[in-house]
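Asks: Got a sequence here, can you model it:
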Amino acid sequence: MKEFIICFTENKWYSLDISNDEFIEDHEISFRNKYYTFQVSDFIRELKSRMFKINPEIINLESFDKQFSQKGKDLFDFKKWHILKALRREEIIDSHYQITDLKDFLLEIKDLINKLKENSDAEHYRFNNIELKINEIIHKTSFEGIKIDRNILDTKCFNIHKAIYELKNEFQFLHNIFQPEYSETQSHYLKNKNYKILVSIENTIGLLRKSDVICEKFHKLNRLIKDLKTLMMLKSRLGGIDLVNPYFVGFGSITSRIIIKEPSLQNLRKENRDVIVPNAGKELFYIDYSQFEASILAHCSSDSILLNLINSTDVYADIVNKIYDKEVDEDSRKEAKILFYRYLYGDTFENNPKFKKKVDTYFNKFSKLSKFKDDLIRISIEKGYVETKFGNIRKLDLNNGNIWILSHLIQSKASYIFKKAIIDTYQNVKKARLLIPLHDGALYEIDTKESVNIKSQIINIFKETFQKECSLLTNVQAKEQNFYSK
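Replies: Now for the predicted structure:
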């Protein structure tokens, strides 16, 4: 198999043969080759236009860079990745570099690939055994497309436009907050309330939405705007009248989550997901892990109290009872889940002393978990990185507090388990097609005639994969959930 770096410009595909640096104008694409590119969507559209039946092996340079660079800076905001930024970061080009010679540019990219490959053996193992297989699956989905209902899409766009207008008026007239959609406005509000920023402004807003009415409105506005952008991109008809060919990044975040960037189907709220429909003779099946990250944390820490809660009852229900002193229902359980994530992200709840005392009292009972967290932070700081079992190492920025050390470890393991389950399903359940991977769940399109059997197979694979990676868990939950709003 030959390896090429390939890019499209001036209505041609140009390539560089990695083995001998041969520069090829108007490259003849072959499914037998391996291609590195930062233009994955364009490349897949080219394959469709040429009526390819088998996709070649495609390496997304964005995904490759995010995995092998092992750095968090600039990677939280995955939308801002650019090949030139990556080349500058690794000091392959300087800030004055301009693309004047295409062969020279592709040679610079080759240097980037080689430099990134010099990183740990664990990343090579993960790349070859996990990421390449995930690439095959997501690029196949992108090539085949996802069906959408145009009539529903048009109605959704109109209604969301109206909802955004009404909510912005509410901010202005009831709360004296102007331009609430701006990140700067939301950041100013959080700082005035002395809230700790957890990962990002948007993430912090989401985690605070159950305890702060303004954050709840910011969160709603953010979700509406995201949904509208996604739906408007669906209207662009890049995949044809009834199909969309989304752009996947297999290693899309620093914790290796699969990200769908264009359009962002993963972020659609449940009430807007019904634009996604199955093909004839098919139906949609959504499988979801329960207590996913909490269960991983219980296994990794070997905390017997937390393990008992996970294995016998429900840790989120326990939080509702012990901290919020409420009846357990869907809303209160969501509130407890958010609290758990805030703890995982390093929130210290300093702005609310009475609530902080209740939270500290609750989590301090997990003595082994507390020791595990303290030891992990200490060892990671000594080494200068957070180490996971199968790659996904992240180097620390020692000037940045590193409150995310625990969350990186748990979320990285979650991504690994989830990807393993997706790969095993792909290899063993031939009549199931992955459409949308979410954080702890996946939407499949399956044959209607064999749906009962196919669902059972997928559920078993998801459970067995989780159980194999977290052997201390005795009550792994993976089951069918409602993908649309109830």
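
Asks: When you work out contacts or count neighbours from here on, use the C-alpha atoms and nothing else.
Replies: Noted.

Asks: gap between the two ends of stretch 279-292?
Replies: In terms of Cα to Cα, to the nearest Å, the two terminal residues of stretch 279-292 are separated by 30 Å.

Asks: Mind listing what's buried along it?
Replies: Along stretch 279-292, these residues count as buried under the neighbour rule (16 or more other Cα atoms under 10 Å): Lys282, Glu283, Leu284, Phe285, Tyr286, Ile287, Asp288, Tyr289, Ser290, Gln291, Phe292.

Asks: Another sequence for comparison is provided below:
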Amino acid sequence: MNKYITMLIGSQWHSLNVHDFNDYKNELIYNFQNTYITFQTSDLIREFKSKESKRLPGIIDLESFDKQMSQEGKEFREFKNWRVLNFLRHNRVIDSKFELKESNFKMLLELLATLYLRLLEKDNTEKERFEKIETHVNKIIYERQLKGIRIDSNLAKQKCSELEKEIYKIKNDLQLEHNIFSPDDEKFQLIYLKSKGYNIIKSSLYTFKVHRNEDKVSKLLYELIRKQQDLDSFIYILSHWGGKERTYPDYYGFGTITSRVILRQPSLQNFRKSNRTIIIPDKGMKLLYVDYSQFEAGILASLSDDKDLIELYNTDIYSNLAENVLENKTLRSDAKIIFYRYMYGDNTLSENSKRFFKKFKKLEQYKQKIDVEISTKKKIGSVFGNYRYSFNDEHVWSLSHVIQSTASLIYKNALIRVRKEIRNVDFLIPMHDATLYQVDELQFDQLKARIEDIYKDEFKKICSKINVRINSGEFAEETN
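Replies: You can find the predicted model right below:
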């Protein structure tokens, strides 16, 4: 088996053997025993699809590979968006004067091959994780990208029309009531958040979500961004290659620094529930949604070994938080946001919220332990890699990274086992802590029970203190 760095320029593929730079060709070598390393994963999958291939060789996406092996937060990167030349510049392989031209195509592939091998050997734990987990997850997601997902195109057109009207109304409200004329501008959004004294939690979008109940502008901007994201995805679905019945999302196996699987173009996993109805199963199949109940909260309770928090999981941590902090048990989704803010080290939590968490003594001790660990070791992660490095004293994200990277590890292990052990089940979409499958409609209940058992078992292997609950059922019945 050979590994090739591959690159498409114009209509011409270029391939270089990472272990033999003399093995260079101005073409793509079609051999399913090979592994292809590329920053153009979707183009590569389309190339194999054009050959009517029903299967794929091994594929390594360079952007996801870089995220795993480098484990640097965006704050330590000069370039916001991942690009191959930015990747090389950041790692000081080329300088700002480098220009891609026909005479240096081979040189570029040689530089990428050298950097790939260097990063692969950077950390033995990450290398082992890559080989035992990430390559198997890649196989699952890229095969789905090859096959695509069935959609209702007529319903998608209807949704487009509805969203356009809703977005127009929100922009009108922002302009007429708040004198905001460029709500789409990311710089404006950051300036607005700063002017209100809001700490950025994960992203501008999530920060708007956090403050949407206390600030009308934040609510409008949150709604605007979410609806625009859905509209962009619908437009992509209707205009992109694939025909009227299927869409072919771009999957990223290590899509975030906590290694969550994400979709780009179209971002089906981020659709609001009301818009997910365009996803339909293939003939003879039925959609099944499988979701971990209180996923991150349960992980935190188990890892901290806080008996009070563990006991609370058995009822509902978020409902209890809503009742004690927000004085309204029905505000569960708002309480969940407070929990994430605590986990992310947000120091702007209300005094009432702070008192709630201080009740859990072992949880507070565990949080302090994480702070000490990252201050001394300068890195933090799950029990199996997925480290994030700290290069300064700003690491409020440390607890969140431990919990979310652990969640990703559990989730990926469950994906791999379902794929390995159960037939008549097709992975479709990762949805944060949940998965959308399509299963044989004649065996729906039986397959549902088997999948639930695997998800529970993988959680128990890492978080043994919690008797985890799984929410599952038909997609139309999906709940938080």
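
Asks: TM-score for this pair?
Replies: The pair, once superposed, lands on a TM-score of 0.95 when counted by TM-score structural alignment, normalised by the length of structure 2; 476 aligned residues with a Cα RMSD of 1.9 Å.

Asks: one step back: in the buried residues of stretch 279-292 of structure 1, find the pair that's most separated.
Replies: The widest separation within those, taken as Cα to Cα, falls between Lys282 and Gln291 and amounts to 29.4 Å.

Asks: Okay, strands next: where are they in the stretch 251-400 of structure 1?
Replies: In the stretch 251-400 of structure 1, the segments counted as strands under DSSP state E, counting those that start in this stretch are 259-262, 282-289, 385-386, 394-395.

Asks: now these in TSV, with distance to Lys229 of structure 1?
Replies: As requested, the strands of the stretch 251-400 of structure 1 are exported to TSV (distance: least, Cα to Cα, whole Å):
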stretch	distance to Lys229 of structure 1
strand 259-262	10
strand 282-289	24
strand 385-386	35
strand 394-395	31
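
Asks: Check the secondary structure at the equivalent of Lys217 of structure 1 over in structure 2 for me.
Replies: Lys217 of structure 1 maps onto Leu220 in structure 2, with residues paired by TM-score structural alignment. Under DSSP: H, G, I helix; E, B strand; the rest coil, the three-state class of Leu220 of structure 2 is helix.

Asks: My guess is Leu220 of structure 2 contacts Asn172. True?
Replies: No - with the criterion set as Cα atoms under 8 Å, Leu220 of structure 2 and Asn172 do not qualify as a contacting pair; they are 10.5 Å apart.

Asks: So the two - more neighbours on which side?
Replies: Neighbours were tallied for Leu220 of structure 2 and for Asn172 using other Cα atoms under 10 Å; the higher tally belongs to Leu220 (20 against 15).

Asks: what sits against the residue nearest to that one when sequence neighbours are not counted?
Replies: The shortest distance from Leu220 of structure 2 to any non-neighbouring residue, by Cα to Cα, 6 or more residues apart in numbering, is to Ile170 (6.5 Å). If you count contacts by Cα atoms under 8 Å, 6 or more residues apart in numbering, Ile170 of structure 2 has them with Leu220, Glu223, Leu224.

Asks: just the strands in the stretch 101-250 of structure 1 please.
Replies: For the stretch 101-250 of structure 1, the strands defined by DSSP E, counting those that start in this stretch occupy 146-147, 243-244, 247-249.

Asks: Just tell me what Ile149 of structure 2 corresponds to in structure 1.
Replies: In structure 1, the position corresponding to Ile149 of structure 2 is occupied by Ile146, as judged by TM-score structural alignment.

Asks: I'd say its match and Tyr247 touch.
Replies: No - at 11.5 Å, Ile146 of structure 1 and Tyr247 do not qualify as touching, with contact defined as Cα under 8 Å.

Asks: which residue in structure 1 lines up with Thr125 of structure 2?
Replies: Taking TM-score structural alignment as the alignment basis, one finds that Thr125 of structure 2 is matched in structure 1 by Ala122.

Asks: Might one say that that match is in contact with Gly391?
Replies: Yes - with contact defined as Cα under 8 Å, Ala122 of structure 1 counts as touching Gly391 (4.5 Å).

Asks: Would you mind telling me which of the two has more residues around it?
Replies: For Ala122 of structure 1 versus Gly391, neighbours defined as other Cα under 10 Å are more numerous around Gly391 (22 against 16).

Asks: Which position in structure 2 pairs with the more buried one?
Replies: Mapped onto structure 2 by TM-score structural alignment, Gly391 of structure 1 lines up with Gly385.

Asks: Between the two ends of stretch 375-389 of structure 2, what distance do you get?
Replies: Start and end residues of stretch 375-389 of structure 2 are separated by 10 Å (Cα to Cα).

Asks: ok, and what's touching it?
Replies: Counting by Cα under 8 Å, 6+ apart, stretch 375-389 of structure 2 makes contact with 68, 71-73, 125-126, 129, 257-259, 370, 373-374, 390-391, 393, 398, 401-403, 405-406, 409, all of which sit outside it.

Asks: Can you point out the buried residues in it?
Replies: Ser375, Lys378, Lys379, Ile380, Gly381, Ser382, Gly385, Asn386, Tyr387, Arg388, Tyr389.

Asks: related to what we said a few turns ago, how about the contacts of Ile170 of structure 2 in TSV, adding distance to Phe48 of structure 2?
Replies: Rendered in TSV, the data for the contacts of Ile170 of structure 2 read as follows (distance: Cα to Cα, whole Å):
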residue	distance to Phe48 of structure 2
Leu220	43
Glu223	39
Leu224	38
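
Asks: Out of these, the closest to Ala434 of structure 2 would be?
Replies: Of all these, Ala434 of structure 2 sits closest to Glu223, with 22.9 Å by Cα to Cα.

Asks: Which residue comes closest to the closest one once chain neighbours are left out?
Replies: If you skip the residues right next to it in sequence, Glu223 of structure 2 has Ile170 as its closest partner in space, 7.9 Å away by Cα to Cα, 6+ apart.

Asks: separation between that neighbour and Ser267 of structure 2?
Replies: Here the criterion is Cα to Cα. By it, Ile170 of structure 2 lies 22 Å from Ser267 of structure 2.
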